[in-house]
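1. What follows is a predicted protein model with its sequence.
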Amino acid sequence: MPLAEYMALCLAHPRHGYYTTRDPLGAGGDFTTAPEISQMFGELLGLWIAQAWVDMGAPRGAVLAELGPGRGTLMADALRAAGRAPGFAEAVSPWLVEISPTLRARQARALEGRGAQWAERVEDLPEGPLLLLANEFFDALPIRQLVRAGGRWRERAVRLDGQGRLVFGLGAVVPWQADEPDGAVVETCPAGEAVAAWIGARLAAQGGAALIVDYGYAARAPGGADTFQAMRGHAYADPLAAPGQADLTAHVDFAALARAAEAAGAAAWPVAGQGLFLEQLGITARAQTLARAAARPAPAGGSRPPTPPPTETGRAAAVTAEDPVEAIVSAHRRLTHPEEMGTLFKVLALTGPGQPRPPGV
């Protein structure tokens, strides 16, 4: 079968799919995302959303949607931060696009009392100005791989060998127009481009802003690259070894997403590295505030009351260190440093036509 079909079945099969049967996040799962590393990430994205809403004229009836919302951590942090903008909480309804019953249950607990609602597809979101977040969503959408072999482009496929093991093979010849040497690999993500086109059309018709954060590249390099990979137990794994038991992903082609959204009528702003984007939004100042609050000694005879907004240092501490100040410093580095997530992870901002340039890009 084509690689895209294999990937879709492994991840989204209703009974055996990776995402439909488990909570894959955290120390007991297979990977950790930025919202689970530190509250700072979700807070800053929430402030970004609030600013976009203000720039639109603070419309009522806006839809705040997150694609692939994990445990609901990002949405919870974003709502807490964005809610500091006067009128935001009353004007915006939160929606989560999620197919996993297991993760929906986790999200419901994280967002209890926030009025959250769920949809299975972006097309099911209600009408209204759209404010959209997608963190590590597009990397898990099925990709096609085209391989140059014998002077022709052929679809990469998954098949059984003589011992009944899954192996890669070459399928049908594809009429792809690109002059590359034999061995070159081109990856495309039709599902991702379709979602980006839907977002672009929605922003063009009803206004709003979208923020896509993921790992990938701003433009495809000549000759392409094979970025298809599997993660299991926080380590790289063979993507064919245990179907439905490992996270399958590929690097995101941000240029392709931008083209799809622009063709549908939205404005696509220059792709930024996650580190620079978060620095532009003030992550260092926020980290310093959290560190000062964490380092303050508790008063005699009682525990220290929380400093508003809440300083949830325990999340970062559980991931990186026992000392809360060290945990905040470590989380800041992990989110922003070029050797961590700062460069590989990128940010694409989309807006309705004629709207102001959003912050950070």
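-> Yep, it's here. Numbering: from 1, shown residues only.
2. contacts and neighbour counts: CA atoms only from here.
-> OK.
3. so what's the most centrally placed residue in the chain up against?
-> Nearest to the mean C-alpha position of the chain, counting by CA atoms, centre = their mean, stands Asn135 at 1.6 Å. When contacts are counted by CA atoms under 8 Å, 6 or more residues apart in numbering, Asn135 touches 67-69, 212-214.
4. Would you mind putting those residues into TSV with distance to Glu193 and secondary structure alongside?
-> Shown next, in TSV, are the contacts of Asn135 (distance: CA to CA, whole Å; DSSP: H, G, I helix; E, B strand; the rest coil):
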residue	distance to Glu193	secondary structure
Leu67	14	strand
Gly68	16	coil
Pro69	19	coil
Ile212	13	strand
Val213	15	strand
Asp214	14	strand
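5. Ala210 in helix, strand or coil?
-> Three-state assignment for Ala210 (DSSP: H, G, I helix; E, B strand; the rest coil): strand.
6. Return the distance of it relative to Trp269.
-> 11 Å (CA to CA, to the nearest Å).
7. what does stretch 207-220 rub up against?
-> 49, 52-53, 56, 129-139, 199, 203, 250-255, 271, 274, 344-353.
8. Wait, a helix at Asp139?
-> Yes. Checked against three-state DSSP, Asp139 lies within a helix.
9. one more structure, for comparison:
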Amino acid sequence: MATCNAHYYATRDPLGECGDFTTAPEISQMFGEMVGAALADVWMRAGKPERAVYAELGPGRGTLAADALRVLGAVGFEGTTHLVENSPTLRAAQSVNLPDAKHHDRLEELPPRPLLLAANEFFDALPTRQFGLDGERQIKWDGEGFFFTTEEVQREESPSRLQAMRRLAGHLKRRGGCAFVIDYGYWEGSGDTLQALRAHEKVHPLTEPGECDLTTHVDFGALAEAAREEGAAVTSMISQGSWLETLGIGARASALAAANPERTESIAHDRRRLCDEAEMGTLFKVMAVHSPDWPAPAGFPE
């Protein structure tokens, strides 16, 4: 999974209608604006620390960052922008949207400063191990193609995700800041969630390795435990739709429609895609990890 995704992301821009999937920031500016508003709020309540920087893990084309930074800038945030990205293709796109951003290969390269961080659909692409009754599921080659050693999967685990979260949580504990993790996933317990996407359609994960987007659902409960072990504070997990509505996406949609009456229906349609249960609203979840010295971010149940 690690090898396939490394090749996949290094050789293409997978986003949009001509790609393999569409992420929330590419659907509407409202998504990035809500992330920016939530980060702006917690930054202001933390006392507007001047050393804080904006950071993003797996930032796509830089669309989310551009929208979030526009909101952050409106409240006086002037921190630098740091993007953790390995794909040369996506780095080029990010440099167009964010010409002053600094790129990093690894999370641990982020500057030793308070972070205002977003990780949207980052953890799902990290490699995952799967286990059935007879032990770990493996992939073998029979001379003609790849095949799974078993079709039964009872549980999944991702050491790479836990390692990334520990590094992030440790940074927040030592340096301050707040991070939003947004992804499809669950709190605990799952079977087989491995999936592959190509041209917006699901295909078999072993079809054309390296040419499809491979993901598994994120175990938010495991991430929360890893973050707490490093001394960070963690909110509850909430659905993306509930989070966005609580933050005020309805009011933002109304304001956009008033300023662009010819786009009223498309704005309403985009809001439904982001928030409705039948769309992304329930499938995607949100959790915040923050310094224990910073206030809890808005939008989460107490």
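-> Happy to help now that I have it. Note that the coordinates shown come from a computational prediction; the quantities given were computed from them, not determined experimentally.
10. ok, back up a step: anything in contact with each of Ala210 and Trp269 of structure 1?
-> The contact sets of Ala210 of structure 1 and Trp269 overlap at 349-350 (CA under 8 Å, 6+ apart).
11. Which of these two has more residues huddled nearby?
-> Taking other CA atoms under 10 Å, Ala210 of structure 1 and Trp269 do not tie; Ala210 has more neighbours (28 against 16).
12. Tell me the counterpart of that one in structure 2.
-> Under the alignment by TM-score structural alignment, Ala210 of structure 1 pairs with Ala179 in structure 2.
13. Could you measure from the closest residue to its match other than its chain neighbours over to Ala199 of structure 2?
-> Spatial nearest neighbour of Ala179 of structure 2, excluding adjacent residues (CA to CA, 6 or more residues apart in numbering): Leu117 at 4.4 Å. Leu117 of structure 2 sits 29 Å away from Ala199 of structure 2, taking CA to CA as the criterion.
14. Tell me which of these two has more neighbours.
-> Taking other CA under 10 Å, Leu117 of structure 2 and Ala199 do not tie; Leu117 has more neighbours (28 against 16).
15. Wasn't that one part of a helix?
-> No. Read with three-state DSSP, Leu117 of structure 2 is strand and lies in no helix.
16. corresponding residue for it in structure 1?
-> Aligned by TM-score structural alignment, Leu117 of structure 2 pairs with Leu132 of structure 1.
17. pretty sure that match contacts Ala62?
-> No. Under the criterion of CA atoms under 8 Å, Leu132 of structure 1 makes no contact with Ala62, lying 10.3 Å away.
18. Now do the helices in the stretch 151-300 of structure 1.
-> 190-206, 254-263, 274-281, 283-295 (DSSP state H, counting those that start in this stretch).
19. residue in structure 2 matching Gly291 of structure 1?
-> Careful, residue 291 of structure 1 is Ala and not Gly. With TM-score structural alignment as the criterion, Ala291 of structure 1 lines up with Ala257 in structure 2.
20. contacting residues around that match?
-> 263-264, 267.
21. if we can go back for a sec, now render the helices of the stretch 151-300 of structure 1 as TSV, adding distance to Gly164 of structure 1.
-> TSV is the format used below for the helices of the stretch 151-300 of structure 1 (distance: least, CA to CA, whole Å):
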stretch	distance to Gly164 of structure 1
helix 190-206	30
helix 254-263	37
helix 274-281	43
helix 283-295	51
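22. who wins for proximity to Thr32 of structure 1 among the ones you listed?
-> Proximity to Thr32 of structure 1 (CA to CA) singles out helix 274-281 among the helices of the stretch 151-300 of structure 1, at 16.0 Å.
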